[in-house]
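*Asks:* Sequence first, predicted model second:
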Amino acid sequence: MATEDSQVSTPSPTTSTVISTPFQEKGHKYRELTDEEQSKLNSDKTLVAEFKQAKLEREAQKNWDLFYKRNSTHFFKDRHWTTREFQELTEKEPTDDGVSAGQRVLLEVGCGVGNAVFPLLDENKQLFVHACDFSPRAVQFVKENAAYDPARISAFQCDITKDPLVAQIPECNVHIVTMLFVLSAIHPDKMAAALRNIYEVVRPGGCVLFRDYGLYDHAMLRFSKGHKLAEQFYVRQDGTRAYYFTEEMLSKLFSEAGFEVCQNEYVLRETVNKKEGLCVPRVFVQGKYSKPNI
């Protein structure tokens, strides 16, 4: 599924440069829009026609499959930053004796070709990963990776908006779910169903670790007219789609799905392209949402 560097021809995000500012009418607390940016957003009022939007929804899987057909496994960099951002991914699960390390179960939703999964498996030897993706082609790339070991990873195709995860994973079995730039690719009307589906396989006390596009991210402001599907929801040239979240919307979505909100905040990064002399602001939303101990 979509990733942070998928549509911006700049390197991966660098060191955090989060700066607190008063709330502005032309933005939010971490990203104030310039007059030019605000004018551009205000002038983009026309939405893509309903018949075309329906076609995009019907062909969503095909468009992602074509994306991976064009780009194979070479488009994205491996995500070695995940353990730095999410300490939970390095933790070991104690066994009953309280001494030796047991196996932790992770579900990677929207695994793509494995750019997050394989570095995690290499770093945490006690991890078992269920990896799913909307695109059958992406899943096949994961299975063809030389590092794919069925004893430590199970990859499968899944539309998390409708395919029950419990058909592949025992109920209440997963310690950690990672959702990295995947919910934004789902139609907003189906996001709640996806989160309820995930809730069923998370064990009490388990959590979802989340990062995705935030409102007023540079990628959002680069869309030209004719690409707007709804407020904060856009279609790219290749037919894949992206939603840009507010903290408030994410908190509401996860809470209504049954999760407790532990962390939910904007994260600002600057992406630098030295060759072109560009420095652009990236806005992400990062969160941790836990399943209550019942």
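*Replies:* The structure has been received and is ready for your questions. This is a predicted model, so every value here is computed, not measured.
*Asks:* From now on I want contacts and neighbour counts done on CA atoms only, so please keep to that.
*Replies:* OK.
*Asks:* Flag every buried residue along stretch 123-134.
*Replies:* For stretch 123-134, the neighbour count (16 or more other CA atoms under 10 Å) marks 124, 126-134 as buried.
*Asks:* Of those, which pair is most distant in space?
*Replies:* Longest distance between any two of those is 26.5 Å, between Gln126 and Phe134; criterion CA to CA.
*Asks:* rewinding a little: I'd like the buried residues of stretch 123-134 written out as JSON lines, with distance to Leu183 and secondary structure added.
*Replies:* Shown next, in JSON lines, are the buried residues of stretch 123-134 (distance: CA to CA, whole Å; DSSP: H, G, I helix; E, B strand; the rest coil):
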{"residue": "Asn124", "distance to Leu183": "25", "secondary structure": "coil"}
{"residue": "Gln126", "distance to Leu183": "27", "secondary structure": "coil"}
{"residue": "Leu127", "distance to Leu183": "23", "secondary structure": "strand"}
{"residue": "Phe128", "distance to Leu183": "23", "secondary structure": "strand"}
{"residue": "Val129", "distance to Leu183": "19", "secondary structure": "strand"}
{"residue": "His130", "distance to Leu183": "17", "secondary structure": "strand"}
{"residue": "Ala131", "distance to Leu183": "15", "secondary structure": "strand"}
{"residue": "Cys132", "distance to Leu183": "13", "secondary structure": "strand"}
{"residue": "Asp133", "distance to Leu183": "12", "secondary structure": "strand"}
{"residue": "Phe134", "distance to Leu183": "11", "secondary structure": "coil"}
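*Asks:* another one to put next to it:
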Amino acid sequence: MAEIEEFTCLTKQLSIEDKTRLEHQNTRLVTDYKAQLLEKDARKYWDLFYKRNETRFFKDRHWTTREFTDLLDFECATKRTLLEVGCGVGNFIFPLIEEKLNFYIIACDLSPRAVEILQKNPLYNEEYVRAFHTDITTEDVLDKIEPNSVDIVTLIFVLSAIHPDKFLSTLKIIYKLLKPGGIVLFRDYGLYDMAQLRFKAGHKISDNFYMRQDGTRSYYFSVEFLSKIFLESNFEVVSATYVHRRTINKKENIDVPRVFVQAKIRKPV
């Protein structure tokens, strides 16, 4: 199994079959009542997700230091503070801890069950990591983290799980937590990703926002829209690009295209 990544400012070109799939999704949308329940019960669905899967679903993200070289700033003598939003069971933070990078890590997640699983990991030690449950779309997090105290915020496959109506308010909360000159490292699902195209009718909530079978939700970002919401939240966009990945297994005749969006964002000094 081989993986090939290509970085580009261009979105995926849709085939006639892809366009037909997207049009079919509009024939039956999630009802307003169901959409409201999904929002109200978002924490419950993620708790159930981690109850079923525990640590088995996501792989540890050893690729993050390769893709985000800001994590490897060895010239910084002082310990930096890193906030991971949507930490899940620690697939991002524990590889960083294993590499002994000079961070104090704050980790938070909507799911109390995920945080509980994370805290049971043998690598969890509150000398260098603190994890807690919170809803990042509310200002409750400001009671647990000092404003202007965080050097780096990571948003790795988490903003897509939040309702689009709350994107701006969420980013403005993150803006308050970051130090001037602090950065956001972002990666999430990109527009026309394979997962988006595979949704059947009855799963679309609104433009580029979908309900999965398990009740969790996912938004698919364009580079333009992502840049727009960060700019509206007073950030500077340092870089934003599509990541086109192909997972290839010639023996089994598998060639799976994926699309992600990756960005580096800065709070102005």
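*Replies:* Perfect, I can see it now. Because the structure is a prediction, the values reported are computed rather than measured.
*Asks:* Now the TM-score, please.
*Replies:* Overlay of the two chains. TM-score (TM-score structural alignment, normalised by the length of the second structure): 0.95; 268 aligned residues with a CA RMSD of 1.6 Å.
*Asks:* Quick one: residues contacting Gly202 of the second structure.
*Replies:* Going by CA atoms under 8 Å, 6 or more residues apart in numbering, Gly202 of the second structure touches 25, 27-30.
*Asks:* give me the number of residues near the equivalent of Leu47 of the first structure over in the second structure?
*Replies:* If you follow Leu47 of the first structure across to the second structure using TM-score structural alignment, you land on Leu29. Leu29 of the second structure has 17 neighbours, counted by other CA atoms under 10 Å.
*Asks:* Would you mind listing the residues in contact with Leu29 of the second structure?
*Replies:* With the criterion set at CA under 8 Å, 6+ apart, Leu29 of the second structure makes contact with 201-206.
*Asks:* now that we have these, which one has the most neighbours?
*Replies:* Ranked by neighbour count (other CA under 10 Å), these have Lys204 at the top, with 25 neighbours.
*Asks:* all strands for the stretch 51-200 of the first structure, in order.
*Replies:* Along the stretch 51-200 of the first structure, counting by DSSP state E, counting those that start in this stretch, strands occupy 93-94, 101-102, 104-109, 127-133, 153-157, 174-180.
*Asks:* now the last one, how far from the centre of its chain.
*Replies:* Centroid separation for strand 174-180 of the first structure versus its chain: 11 Å, with CA atoms, centre = their mean, to the nearest Å.
*Asks:* tell me the average deviation of it from the second structure after fitting.
*Replies:* In this overlay with the second structure, the average offset of strand 174-180 of the first structure from its partner residues is 0.5 Å by mean CA distance after the TM-score superposition for the first structure.
*Asks:* Repeat that for the third one.
*Replies:* Overlaying the second structure shows strand 104-109 of the first structure at a mean distance of 0.4 Å from the equivalent residues (mean CA distance after the TM-score superposition for the first structure).
*Asks:* Give me the angle between that strand and strand 127-133.
*Replies:* 10 degrees (axes from the mean of the first three to the mean of the last three CA atoms, to 10 degrees).
*Asks:* What span of the second structure is strand 104-109 of the first structure aligned with?
*Replies:* Taking TM-score structural alignment, strand 104-109 of the first structure hits residues 80-85 over in the second structure.
*Asks:* what's the answer for the fifth one, then?
*Replies:* Residues 129-133 of the second structure are where strand 153-157 of the first structure aligns, with TM-score structural alignment as the criterion.
*Asks:* I am finished for the moment; much appreciated.
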